[in-house]
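Novice: Here is a sequence with its predicted model. Questions after.
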Amino acid sequence: MLDSLFTENQISKLRKLGIKSLFDLLLHLPLKYLDKTQIDLIQDISPGGSYQIQGKVTYVKTAYQPRKNLTVVIEDATGSLQLRFLNFYSSQSRQFSEGVIVRAYGEVNPKSLIKEMIHPDYEIIVTDKPLPKCLTPIYALTRGLGQKSILNFVKKTFDQIAKKDTLLDHFPELNIKRNLPDLTKSLRELHMPSSTKPEDIDPYRKKLIYDELLAHQLFFRGLYHQQKNYIAKKIIFDRSLHDAFVSSLEFTLTGQQENCFNEIMSDLGCSFPMNRLLQGDVGSGKTVVATMAALQAIKNGGQVGFMAPTEILAEQHYIKLRDWLNPLNISVEFLSGSISAPEKKIIYERLVEGRIDLLVGTHALIQDKVRFKSLALYIIDEQHRFGVEQRLQIRSNNKTRAHEEAHQLMMSATPIPRTLSMSYFADMDISTINELPPGRQPIKTKLISDSRRNDLLTIIQKHCNEGNQVYWVCPLIEESEVLQLETVENTFQQLSSFFKSQTIALIHGKMKQSEKETIMQTFKAGHTQILVATTVIEVGVDVPNATMMIIENAERMGLSQLHQLRGRVGRGSKQSTCILFYGKKLTDTAKDRLRIIYENTDGFKISEEDLKLRGPGEFLGLKQSGLPSLKIANINKDDDLLALAKSDAEYLLTTKHNDIQSHLQRWISDYQEITRT
């Protein structure tokens, strides 16, 4: 514990750096290392490089116009170097008197016409001070803690470890198997390198990366194995109901849809709960696969919960499922936060009495008042939008009298990159649909600048005159002075003024459920030519005749959202186009996003590129999800170690190694809180 070595004031400052334990302190690794093991000659230094120079002060000047700065010139036997300080104290300026010896380390300013360092690290050399024998670590700091303080704290911790022999490898046999160094030595070398070559540190960093990835694999694969300890209702396949449903569809199932359904049914036939992710690109037909599974659960006397992250998405699922299942005498109901209290009460009563077969809803499904009589399966769409605790809540709230757990099927139209499926999704099985229904043509993507708005309106006019329909998506509902984006209301008014011969409708999330449903159905029926919308139509009903998607301010949206929106068109046999409408000033990240979405139609490729751009934390929303985040490892770069860690975690879990929990507590301090439900 920190309080065994440090004062309350020191502990308070360490906590600002996220340091809560001695191991956290040792994991506060240097951001970089400075090579102060040698003195460079001024004649040998080049702009842009970092060097350590020692010389005598020959000139000092403090100026206040046009801006405050302190200029110091030092010389060695080969030349002179200017040191410049823009922020300094008067005591600093007094240190630099002529004749004083200064040792300075920093980057040579590449923009200066003379040899110059701006704000270098420096010290006044009074006596002949020996040079360091190893690289100098540089740490992230907080107010009141300097570099020397952090390093002294680290040394103090190592002294404590040496006395008590507390920092031991939990799995020393794996060090031998994977040719990895000892944990204590690795940490010591990373804080106080014995070598002057940065590459010599790599094996020690590799050890920590492996240990962290191993902890994550133990966490997620542990959840996977733990699932097998629960009891679930076996779902027996009923051919007659399945055939009746499939024959009622207006389309033919693809081979991959049938394969994924077979994988799901194999899981549902087990006596422990399924934990499966069904992933597939936009428009690949995941919902119908989930519906076939729901039918089997209902036929076996169970109920199904179907949860979506937003009300409009839940509404659209409800409409589709109701239309599919009501003819089969399956009762489907809808529950969300906006439904009136009396209506909710009726749903609660009918649900617990078993008179509702399938309940579709938002987060409202995980409220304590929501009780199923016999929940057999719950389906979660866009599962990455829900946290671990939310996903577990519906399970713990609805155990049957026989203490049976519900089977769990999650869906995602954001394909999971391979490295993420090996790490953050290692607690579940994955089924993939990566083919589109037959007869659909690839969607063309075009980039058009905002300056060509009038040209675009002409294109739309011609498009509608040919009997096609158009989505025009705007990112905001209300005016924002900060973002200065076109609002959906303004766009609706502008388009209504321009397109006199076309019928235009407006839809956004603030409308009533009945209004939105009517507008979408009118558009689907072809009575509306142009639908101006917010991103509520990111996922929703199929409109085969809608063959053009305009995305306003496309540079402001993420890759996943752009790909989802693009997938609203291309639902029929006609050629479809997605136009990304962008503003004048684009950041480098925005340019990258537009380039990636323009060059790729494969959702898996797009998700891989998105992961590279944002990293797993932002890609998954780890702070919201309740998932443990990585401190040292990078799954994009360390996938070779990830594969080894996954294999070794399986071995440790199978053999029930005694130190699994200790390793988890060391690396994922709150893992028990995450899984407490």
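Specialist: Looks like it came in fine. All figures in this text were calculated on a predicted structure; none of them were measured in a lab. Numbering: from 1, shown residues only.

Novice: From now on I want contacts and neighbour counts done on CA atoms only, so please keep to that.
Specialist: OK.

Novice: any residues touching the helix or strand encompassing Ile11, and which ones?
Specialist: Using DSSP states H and E, Ile11 maps to helix 8-16. Applying Cα atoms under 8 Å, 6 or more residues apart in numbering, the contact partners of helix 8-16 are Leu2, Asp3, Lys20, Thr142, Arg143, Gly144, Leu145.

Novice: Any chance of the residues you listed in TSV with secondary structure as columns?
Specialist: Below are the contacts of helix 8-16 laid out as TSV (DSSP: H, G, I helix; E, B strand; the rest coil):
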residue	secondary structure
Leu2	helix
Asp3	helix
Lys20	coil
Thr142	strand
Arg143	coil
Gly144	coil
Leu145	strand
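
Novice: another structure for you, compare them:
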Amino acid sequence: MNRRVSDPTAPFPNPLLAPLLAGVDSLKGVRPATARLLARVAGGARVIDLLFHLPESVVDRRYRPNLRTAETGRVCTLHVTVSRVVPPAPGGGRGRRPWRVLVSDGTGDAELVFFSPHLVRRLEAGQDICVSGTLERFGERLNMAHPDYLVPAARMGEIPLLDPVWPLTAGLFSSQVRSAVRAAFDIFPPLPEWQDATVLRQRRWPGFEDALRTLHRPCDLPELMEGDALVAASERARARLACDDLLAQQVAMAQARRLNRLRPGRAVAGDGSLRRVALSRFGHEPTTAQVRALAEIDADLAAPRQMTRLLQGDVGAGKTLVALQAMLGAVEAGHQAALMAPTEILARQHLATFTKLSPVPVAFLSGSVKGKARREALARIADGTARLVIGTHALFQESVVFQDLALAVIDEQHRFGVEQRAMLGEKGPQTDVLVMTATPIPRSLLLTQWGDMQVSRLDVKPAGRKPVRTSLHALSAMDDLLAGMERALARGARIFWVCPLVSESETTDIAAAEARHAALAAHFGAESVGLAHGQQDIALREQAIADFAAGRTRILVATTVIEVGVDIPDATVMIIEHAERFGLAQLHQLRGRVGRGRAESYCLLLHDSALGQTARRRLALLRETEDGFLIADEDFRLRGGGDVAGRRQSGLPDMRLASPLHVDMLLTLAAQDARRLVDTPPDQRPPALRAREPAVSLLLELFSRARAVRAIRAG
């Protein structure tokens, strides 16, 4: 393809798109305060974001009967005359008393009911008005409660025959959205067609602008006013826009794959000398899964292309040993390797393991490394003296400069953002990236399904590892739970209790960790219960965890700070409060904090009594399996795969215009078209394909896909 389509780093969008990429505050009649509300509800401040904020339904106001023939239970638009305005009756009583407006049209009478006097006070007897809303019958009288529209009869045309309903936010009204959308179409530029002409003809899809107009402004299209034409036209319009969204995504991914193939890496292959020393210090033979995973990683490292590989294995399956061996291979080849962990606790745990096994010194960098120690660590990393580096988020800071980073390992990758992972990978000239997790986040699972990330799986369970017995319990059974804890403590158990929040919140009824700690301390004794959360000083938090590990406390109340990096074999019970509020990946990781010793271990998932069907199915999956890939697959199915070419890690893959059904129906079509557009050799492209290339560049800009390579490379 030409540069405009194939180069996602092109700095400026096509000027033809300027009206659509401008701020919504540039639209005629849109005030700054309204623009802020529109940006909030639309998920972006551009005009195109507003147009991508599609109505969720359309109210049909074409039924305009008289009162004698009007059918009740449906939306009616009526032309009536005010007979009398009846204010609320004076006196007390519970609740607000309504205003009533008695109306007639010569064929019958009806009553309009208002709980706000705003519109009513402008009405008087004898006035001709038009109202639209749902007509009901109460006793012998027709009734319309708080009409959606009330205008003077002379302005009846202001009531739309087909009335889109947009999702709103506090302070924003449909009339404001309608006005802004109308202004957006007034400046809509003439865009070339990027979809395949044959597909458009076969599926009877409208053009891009007409598809948006069908959904936002159906009254602009007279052909939609007859019968049920709107239903079929809306389905075709939504399908066309969904395919636009998918095509933009698939072209971006195809570009990333092509540029990765064209962008040379470097072969990184060691002689095995350092690895052999590390294995001898380890003292055990690696499992067959570890041997297989390392061979796959070595093959990627030795190839003249950059690696992006996922290493998946449950807690204790041996990911750290594989990572160390891969990193030592890079060191043997004369390069540097770095491992980034999401917490200081986990980073220091890796440091202890690496220091014990590695035949070369290990540098450490985190936010807690200050002063002279930090300056020395930065200098050793910059001059290449430090060949192995372990750290936290501090590793991707601007002040950290590597001499020759060949391999970046990112542990518990779901705890980092896409941008953070990318920043570490960019610390070297042609850095290979290995990401590790016990449960792949849906976003990475999506990458593996679509072939942009290779997977190595450690599927051999550690010797002697017992399954964790998982059960579901309603929070209403707290007394029985406390009694069970007393029995477990009498047997010598140590218990984690995980809460989602740190302090009381006005917006949620989740018991905070501090409140739960106080309650358990009152029940079991303050000396028996510790507290660890993310807002504590790190030394205080680590002391609380150390006290629990040593048995000085028997219960540790914590937030998700213990999700990774906490290895206490004597802890045998994990209690997770309001488990339905956690993601499956988090629940799986938290459960992995127990079952690390020889004793039988238990995980209790506490949930709200009014648990929904989807939430119950998610928790039941944890009860039925400890397989991280099965859990991730269910997470992917329930939550979606995140944004492959962007930054969201869950939800549908940034499909603003495509429903799950559209993804199922149209993904293959979009993927095949994207491959034709990107991968067809220049001398084999038919004229129709070449003619679409400039339009596809516009498509990528409109859907914010023009800079996808960096995100995809980040894993």
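Specialist: Here it is on my side, so go on. Source: prediction; values computed, not measured.

Novice: Superposed, how do the two chains score by TM?
Specialist: Superposed pair, TM-score by TM-score structural alignment, normalised by the length of structure 1: 0.80. Supporting alignment: 658 aligned residues with a Cα RMSD of 4.7 Å.

Novice: before we move on, the earlier item: chain center to the following helix or strand past the helix holding Ile11 of structure 1: distance?
Specialist: Using DSSP H and E, the helix or strand that follows helix 8-16 of structure 1 in sequence is helix 22-26. Taking Cα atoms, centre = their mean, to the nearest Å, one finds helix 22-26 of structure 1 lying 26 Å from the centre of the chain it belongs to.

Novice: Which other helices and strands does helix 22-26 of structure 1 contact?
Specialist: When contacts are defined as 3 or more Cα pairs under 8 Å, 6 or more residues apart in numbering; DSSP states H and E, helix 22-26 of structure 1 sits against helix 147-164.

Novice: name the helices or strands packed onto the helix it packs on?
Specialist: helix 22-26, helix 183-191.

Novice: Quick one: closest of these to Glu515 of structure 1.
Specialist: Closest approach to Glu515 of structure 1 among those (Cα to Cα): helix 22-26, 53.5 Å.

Novice: quick one: contacts of stretch 120-137 of structure 2?
Specialist: 61, 71-85, 99, 101, 114, 142-154, 156, 159.

Novice: Inside strands: which ones of the residues you listed?
Specialist: 74-85, 99, 101, 114, 142-145, 149-152 (DSSP state E).

Novice: Tell me the residue in structure 1 aligned with Val86 of structure 2.
Specialist: Using TM-score structural alignment, the partner of Val86 of structure 2 in structure 1 is Lys61.

Novice: for Val564 of structure 2, that is, sorry about that
Specialist: Checking TM-score structural alignment: Val564 of structure 2 goes with Val539.

Novice: returning to that earlier point: wait, the match of Val86 of structure 2 touches Leu70, no?
Specialist: Yes - here Lys61 of structure 1 reaches Leu70: they are 5.9 Å apart, a contact under Cα atoms under 8 Å.

Novice: what's near enough to touch Ile201 of structure 1?
Specialist: Contacts of Ile201 of structure 1 by Cα under 8 Å, 6+ apart are Glu189, Leu190, Pro193, Ser195.

Novice: ranges for the strands of the stretch 151-300 of structure 1?
Specialist: 231-232, 275-280 (DSSP state E, counting those that start in this stretch).

Novice: Out of the ones you listed, the one nearest His363 of structure 1 is which?
Specialist: That would be strand 275-280 among the strands of the stretch 151-300 of structure 1, by Cα to Cα, at 19.0 Å.

Novice: Report the mean distance between the closest one and its aligned residues in structure 2.
Specialist: Comparing strand 275-280 of structure 1 with its match in structure 2 after superposition yields a mean distance of 3.0 Å (mean Cα distance after the TM-score superposition for structure 1).

Novice: Any chance you could list what contacts that strand?
Specialist: 224, 227, 260, 264, 286, 407-416, 427-434.

Novice: In helices only, show me these.
Specialist: The helices, defined by DSSP state H, take in Tyr224, Gln227, Cys260, Ile264, Lys286 from these.

Novice: Which of the residues you listed ranks first by neighbour count?
Specialist: Ile264 (24 neighbours; other Cα atoms under 10 Å).

Novice: Not counting its neighbours along the chain, what's nearest the counterpart of it in structure 2?
Specialist: Matched by TM-score structural alignment, Ile264 of structure 1 corresponds to Ile297 in structure 2. Using Cα to Cα, 6 or more residues apart in numbering and skipping residues adjacent in sequence, the residue nearest Ile297 of structure 2 is Ala326, 7.2 Å away.

Novice: In contact with whichever residue in structure 1 pairs up with that neighbour: list those residues for me.
Specialist: Mapped onto structure 1 by TM-score structural alignment, Ala326 of structure 2 lines up with Ala293. Residues near Ala293 of structure 1 by Cα under 8 Å, 6+ apart: Phe261, Ile264, Met265.
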